[in-house]
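Participant: Sharing a sequence plus its predicted fold:
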Amino acid sequence: MGIFSRFSDIVNSNINSLLDKAEDPQKMVRLIIQEMEDTLVEVRSTSARLLAEKKDVQRQQQRAEHQVLDWENKAELALSKDREDLARQALIEKQKMQQSVDGLQQEIDRVDESLDKLNGEIGQLQEKLADAKARQKTILMREKTASSRLAVKKQVDSSKVDDAMQKFDRYESKIDGIEAQVEAYDLGQRTLRDEFAELENESKVSDELEALKARMKSKEQQNQ
């Protein structure tokens, strides 16, 4: 037995309620869709069988109606020949066939009623099937998104990442130490370029000193 025991169970079911109770909504949606599709095939087969039965009953009814007319014609013929006894028997047979016609019409009406209900239920089932398929796509997208986020979270919160960052810190500290050693080696070692730069600086200082002396001397002269 599937999820639904009867066709009406599917038509009247609440998909949201089923999904809320399911441990695996994606699996539940697949099962619901499969059950609905199988039921549609079965119901359409039943509908086709009812239509075939209706056509067969209609043919029987047409034959019975022809016999009703035939017995009425026979009754008229018998009366025209002054055979009232035969006319009476013909009318009795006509009544029997008319009862058959009426009974067959009732059967046709019952089939039509069943077909109307069945078609209405098929429409409802098709709507629920479309809803289930739409929800299946939504659930799949949500599951993929959640799985991707979980994978990222696991990577971010993983101790491996923390260990790697600590290693980076240690590597940077090592590099800082090496660079400090290089700078230490450079201290106290004067290059030819350094000596020329120092001479240039001394020359600039001397020039600025002489200029300062000249300005001060000029001020003293102005004050005298």
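Facilitator: Good, I have the coordinates.
Participant: going forward, measure contacts between C-alpha atoms and count neighbours the same way
Facilitator: Noted.
Participant: for this protein, what's the longest helix?
Facilitator: helix 84-156 (DSSP state H).
Participant: what about the residue lying closest to Leu19 once chain neighbours are set aside, neighbour count?
Facilitator: Spatial nearest neighbour of Leu19, chain neighbours left out: Pro25 (5.4 Å); criterion: C-alpha to C-alpha, 6 or more residues apart in numbering. Per other C-alpha atoms under 10 Å, the neighbour tally for Pro25 reads 18.
Participant: The structure to be compared is supplied as follows:
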Amino acid sequence: MNFFKRLFKIGQSEANSAIDKMEDPIKMTEQGIRDLKLNLEKNLESLAQVKALAIRAKSDVEELTSKAQDYEQKAILILKKAQKGAIETSEADRLAKEALIQKEEMHQKITMAKKEMVQFNTSVSQLEHNVQEIKQSINKWENELKTLKARVKVSKATKNLNKQMADIDSASTVSMLERMKDKVRQEEALAEAYGDIAKSSKSLDQELSEAADETETSAEESLLKLKESLKINDKDA
């Protein structure tokens, strides 16, 4: 007994390990449902066979009961004929006794047939219970399979998305962004440098023109200041 318990535990452990390692839960569940349906077919076949035996046993009981009653009736008829003188008393007693012996044998067979009928009916009840349980399990797991397929579809999509997100290197992305920011700064500095070069390459005339343009609005004031510095007034002019 202990050996079979250990063997069962080893098998159970291997089954759990196989479940842990399985790659396709949908296919495994579908195979499990097929196994349940095969088991259902076997139980239905056994149920039909045992039911047939139970029906046969019941029929035997009825037939044997009828025979026992018939033997009893024959014994009664024989004794009545003896009373009427139709049969010698000794012969009637012998025949009636044989009929009663046959009746007793029928009762013994009836007892055995009834025991078999009870056993068969008990087996029928157990098999019907098994069949009902298997049907419920099949129905349950077929519904579970629909849910499982939807869950697997969602989990695969989520896994793929998470995998894509996991493949994105946050550190390298931040580094790239920093490089882009530095590049923009470098471009800005380069633009400013070209601006300074452009300014330094201007001719003296351009500078004078730009300066003159900037002070054109205050030319009179500048003229007065110049004259004052030279001590020139309008009368001298």
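Facilitator: Okay, I see it. All values reported here derive from a predicted model rather than from experimental measurement.
Participant: Just give the TM-score of the two.
Facilitator: For these two chains in superposition, a TM-score of 0.59 is obtained (TM-score structural alignment, normalised by the length of the first structure); 166 aligned residues with a C-alpha RMSD of 3.9 Å.
Participant: sorry, back to before: and the longest helix of the first structure, how far out from the chain middle?
Facilitator: Distance of helix 84-156 of the first structure from the chain centroid (C-alpha atoms, centre = their mean, to the nearest Å) equals 25 Å.
Participant: how far apart are it and its match in the second structure?
Facilitator: Helix 84-156 of the first structure differs from its equivalent in the second structure by a mean of 1.6 Å after superposition (mean C-alpha distance after the TM-score superposition for the first structure).
Participant: counting contacts, what elements does that helix pack onto?
Facilitator: Helices and strands touching helix 84-156 of the first structure, by 3 or more C-alpha pairs under 8 Å, 6 or more residues apart in numbering; DSSP states H and E, are helix 7-12, helix 25-80.
Participant: Which residue would you name as the spatial centre of the second structure?
Facilitator: Leu148 (2.9 Å; C-alpha atoms, centre = their mean).
Participant: Would you quantify the distance from Gln58 of the first structure to Asp116 of the first structure?
Facilitator: 17 Å (C-alpha to C-alpha, to the nearest Å).
Participant: okay, the two: which has more neighbours?
Facilitator: Just comparing Gln58 of the first structure and Asp116: by other C-alpha under 10 Å the higher neighbour count belongs to Gln58, 17 against 13.
Participant: For that one, give me its contacts.
Facilitator: Leu104, Ile108 (C-alpha atoms under 8 Å, 6 or more residues apart in numbering).
Participant: Now do the same for it: its match in the second structure.
Facilitator: Aligned by TM-score structural alignment, Gln58 of the first structure pairs with Lys58 of the second structure.
Participant: so how far is Glu214 of the second structure from that match?
Facilitator: 129 Å.
Participant: Next: Lys51 of the second structure.
Facilitator: Counting by C-alpha to C-alpha - Lys51 of the second structure and Glu214 of the second structure are separated by 119 Å.
Participant: again, but for Phe3 of the second structure
Facilitator: To Glu214 of the second structure, Phe3 of the second structure is 110 Å away according to C-alpha to C-alpha.
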